[in-house]
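> A predicted structure for the sequence below; I have some questions about it.
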Amino acid sequence: MKEDKTFDVIIVGGSYAGLSAAMALGRSLRRVLIIDSGLPCNRQTPHSHNFITHDGEQPLVIAQKAKEQVLNYPTVRFQQGLAASGKKTNDGFEINTTDGEAFSAKKIIFATGIEDVMPSIQGFSACWGISVIHCPYCHGYEFSGKKTAIMANGDRALHLASLVNNLTSNLTILTSGKANFESEQVKKLEKHGIAVIEKKVTKVQHKDGWLEKVVFEDNSSRTFAALYAALPFKQHSGIPVELGCDLTEQGHIVVDNFQKTSVMGVFACGDNASMMRSVSNAVAAGNLAGAMVNKELVEESF
């Protein structure tokens, strides 16, 4: 018997946002295919926080439980693999995987996340998501009161400092080059006793991902328990742009209040379309995307 490869909706990305969207659609009896590579961006993170009922849980445990619950809905199918390309068709869209398979659907939801661009600093990537972190709301409480660094410059550094200053009074900004602060910003940093080090960071010394000290280009070092880093990123998948989806100046997929992209029939949710990078936000956005896709399908058929 020939396998049916035509669905109502294809969801590219099967982590929190994608699984949440799939649940909303599965509960509406939509035929859904989730394509996922199994490599979530937070796979190194030991615990997820700021997500009510799951606070302190391992991200992998949350995702596994979500997957089990979603696949209880008989119209939802999970495909392990990597989506490689996509195109518009007369009936909707076609997604091709690196395994050479092709699937088609009326609607597409991209829950593909983003890929952080790691700096060429020894030990940095090994600590990412553990003690080198990006979000005070996700990780800050666990490092409250501890010696903390922020690796950023200018407005971004000041923004992070304003948030982290509420969590610890022992805070230092590492600009890795000449500091770029306005005079009023310098006054704010001085007011709160926040030091600025302009020397370039060359190494993050750690034990199993837990930061011990930061080493500078002159071989001097400073001990820290945590390091916040404002990293550049890129879209984890190039397919949304391939299909014509617009991106913001920052590089996120442009969506409206209902997770619709600039391409009719294409939706996006989670980190790829939001600056609010958290499991809870991804779940909420995915739930909304699933409901809005179902709404479109209803309007087109009823």
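That came through fine. Numbers count the residues shown, from 1 in each chain.

> contacts and neighbour counts: CA atoms only from here.
Will do.

> by contact count, what packs against the helix or strand harbouring Arg77?
Element membership of Arg77 [criterion: DSSP states H and E] is strand 76-80. Using 3 or more CA pairs under 8 Å, 6 or more residues apart in numbering; DSSP states H and E, the elements in contact with strand 76-80 are strand 32-36.

> now the strand it packs on against strand 76-80, angle please.
Put simply, strand 32-36 runs at 20 degrees to strand 76-80, going by axes from the mean of the first three to the mean of the last three CA atoms, to 10 degrees.

> contacts only, for the nearest residue to Lys106 once chain neighbours are set aside.
Take Lys106 and drop its neighbours on the chain: the residue closest to it by CA to CA, 6 or more residues apart in numbering is Gly92, 4.3 Å away. By CA atoms under 8 Å, 6 or more residues apart in numbering, the contact list for Gly92 reads 104-107, 265.

> related to what we said a few turns ago, pull out the buried residues from the strand holding Arg77.
With burial defined by 16 or more other CA atoms under 10 Å, the residues of strand 76-80 counted as buried are 76-78.

> take a look at this one as well, against the first:
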Amino acid sequence: MSFDVIVVGGSFAGQAAAIQLARARRRVLVIDAAAPRNRYAKGAHGIVGHDGKPPRAIVQEATRQLLSYPTAGFMDAEAVKAERVDDGFQVTLADGSRETAKRLVLATGVKDHLPEIDGLWERWGTSVIHCPYCHGYEVRDRQLGSLASSPHSWHQAKMLPDWGPTTFFTQGEYEPDPEQIELLERRGVTIERTPVVGLHGDAPGLTAVVLADGRKLEIGALFVAPRTSIASPLAEQLGCAVTEGPMGPYVEVDDWKATSVPGVYAAGDAAQAMQNASIAIASGTMAGVGAHQSLMV
């Protein structure tokens, strides 16, 4: 069966795109590999009406609602290849089967690449976290750390005192400039230049960080903005233009989430520099509407 639109990725952005198309009575298929970036988090926060719910529970309910529309379908599968064919696009799945559609929405997300420090992954999503707006309230009033992973990391450290006393770990590599240091100090941030080399406490909990000189500093939650990469090769295969963002590449899109390739739309973390669940939902909505509008020919 050929679809009007295939949405690759069934998390927040993909579901938001798909339901717009289903409500427009278009044949839409969501293909989802069930490996969302947020699978490490116990709760999703800041989403109106869903604050604190497990991300998987939100997605499962979204899928149930999507499939109440007769023109919508959902497939648990990994899309490994996408290419243009005469009347649209063909998507090849890991098992070799193929699906075709007139339009594509890529909501494939990104992969996180954490600094190489033992213990980070074991705590990722619980006491090692990346987004103050997503998780800051849950770790409020603890001793907080911000682990530098890029020249932009000082900005995260600047934010954190609104949730708790903060230490900025430059790792001896990402030194703020004098103006940034002045702002951090004005915000009450302690700057520590000796690198963090380990974490202390029963994972996924955290009680302290271990520094290269042997010191232990009390830290109850450690924020780090990891480098990211686009999780799927489909955008590259299709020739979509990509921009290098502050933390990694993302697919270029216009206001309607159209990529540089006609008929291909992109939404969510893979298509924006600022990454947040609510923003992903909004971008997915725009991609779904944009794809629908393009079918009116």
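Done, it's in. Small disclaimer: the values here were computed from a predicted structure and weren't measured.

> please state their TM-score.
The TM-score (TM-score structural alignment, normalised by the length of the second structure) is 0.94; 294 aligned residues with a CA RMSD of 1.5 Å.

> matching residues in the first structure for stretch 85-92 of the second structure?
Aligned by TM-score structural alignment, stretch 85-92 of the second structure corresponds to residues 89-96 of the first structure.

> may I see the buried residues of that stretch?
For stretch 89-96 of the first structure, a neighbour-count test (16+ other CA under 10 Å) marks 92-96 as buried.

> between the buried residues of strand 76-80 of the first structure, which is nearest Tyr228 of the first structure?
Phe78 (35.1 Å; CA to CA).

> now do the same for the closest one: its match in the second structure.
For Phe78 of the first structure, the aligned position in the second structure is Phe74, judged by TM-score structural alignment.

> and His159 of the first structure, by the same measure?
Using TM-score structural alignment, His159 of the first structure pairs with His155 in the second structure.

> count the neighbours of that match for me.
His155 of the second structure is surrounded by 15 other residues when neighbours are defined as other CA atoms under 10 Å.

> ok, it - contacts?
His155 of the second structure makes contact with no residue, according to CA under 8 Å, 6+ apart.

> quick one, helices of the second structure?
According to DSSP state H, the second structure carries its helices in the segments 12-23, 55-66, 120-123, 132-135, 153-159, 178-186, 234-238, 277-294.

> tell me, the first one lands on which residues of the first structure?
So the one you mean is helix 12-23 of the second structure. If you align by TM-score structural alignment, helix 12-23 of the second structure falls on residues 16-27 of the first structure.

> for the matching stretch, the distance to its chain's centre please.
Chain-centre distance of stretch 16-27 of the first structure: 17 Å, with CA atoms, centre = their mean, to the nearest Å.

> how about it: buried residues?
Of the residues in stretch 16-27 of the first structure, those scored as buried under the neighbour-count criterion (16+ other CA under 10 Å) are 16-26.

> can you check stretch 130-139 of the first structure too?
130-136, 138-139.

> which one of the residues you listed is nearest to Val164 of the first structure?
Out of these, the one with the shortest distance to Val164 of the first structure is Pro136. That distance is 6.4 Å, counting by CA to CA.

> kindly state which residue of the second structure is aligned to Met276 of the first structure.
In the second structure, Met276 of the first structure lines up with Met274, judged by TM-score structural alignment.

> quick one: that match from Ala267 of the second structure, how far?
12 Å (CA to CA, to the nearest Å).

> neighbour count for those two, which is higher?
The neighbour comparison of Met274 of the second structure against Ala267 (other CA under 10 Å) goes to Ala267, with 37 against 12.

> just to revisit the earlier point, so which of the buried residues of stretch 89-96 of the first structure sit within strands?
When the buried residues of stretch 89-96 of the first structure are checked against strands (DSSP state E), the matches are 93-96.

> shouldn't Glu57 of the first structure be in contact with Phe51?
No - here Glu57 of the first structure does not reach Phe51: they are 9.2 Å apart, not a contact under CA atoms under 8 Å.

> that older thread, between the buried residues of stretch 130-139 of the first structure, which sits nearest Thr168 of the first structure?
Pro136 (11.1 Å).

> state the distance from that closest one to Ile197 of the first structure.
The span separating Pro136 of the first structure from Ile197 of the first structure equals 21 Å under the rule CA to CA.

> also Leu211 of the first structure?
When CA to CA is the yardstick, Leu211 of the first structure and Ile197 of the first structure sit 18 Å from each other.

> how about Gly14 of the first structure?
Counting by CA to CA, the separation of Gly14 of the first structure from Ile197 of the first structure is 41 Å.

> the two: which has the busier surroundings?
More crowded of Gly14 of the first structure and Ile197, by other CA under 10 Å: Gly14, with 28 against 17.

> and for the more buried one, nearest residue in space, chain neighbours not counted?
Nearest non-adjacent residue to Gly14 of the first structure, counting by CA to CA, 6+ apart: Asp36, 4.9 Å away.

> under the alignment, what does the one you found map to in the second structure?
With TM-score structural alignment as the criterion, Asp36 of the first structure pairs with Asp32.

> who touches that match in this structure?
Asp32 of the second structure makes contact with 8-11, 74-79, according to CA under 8 Å, 6+ apart.

> appreciated, that's everything.
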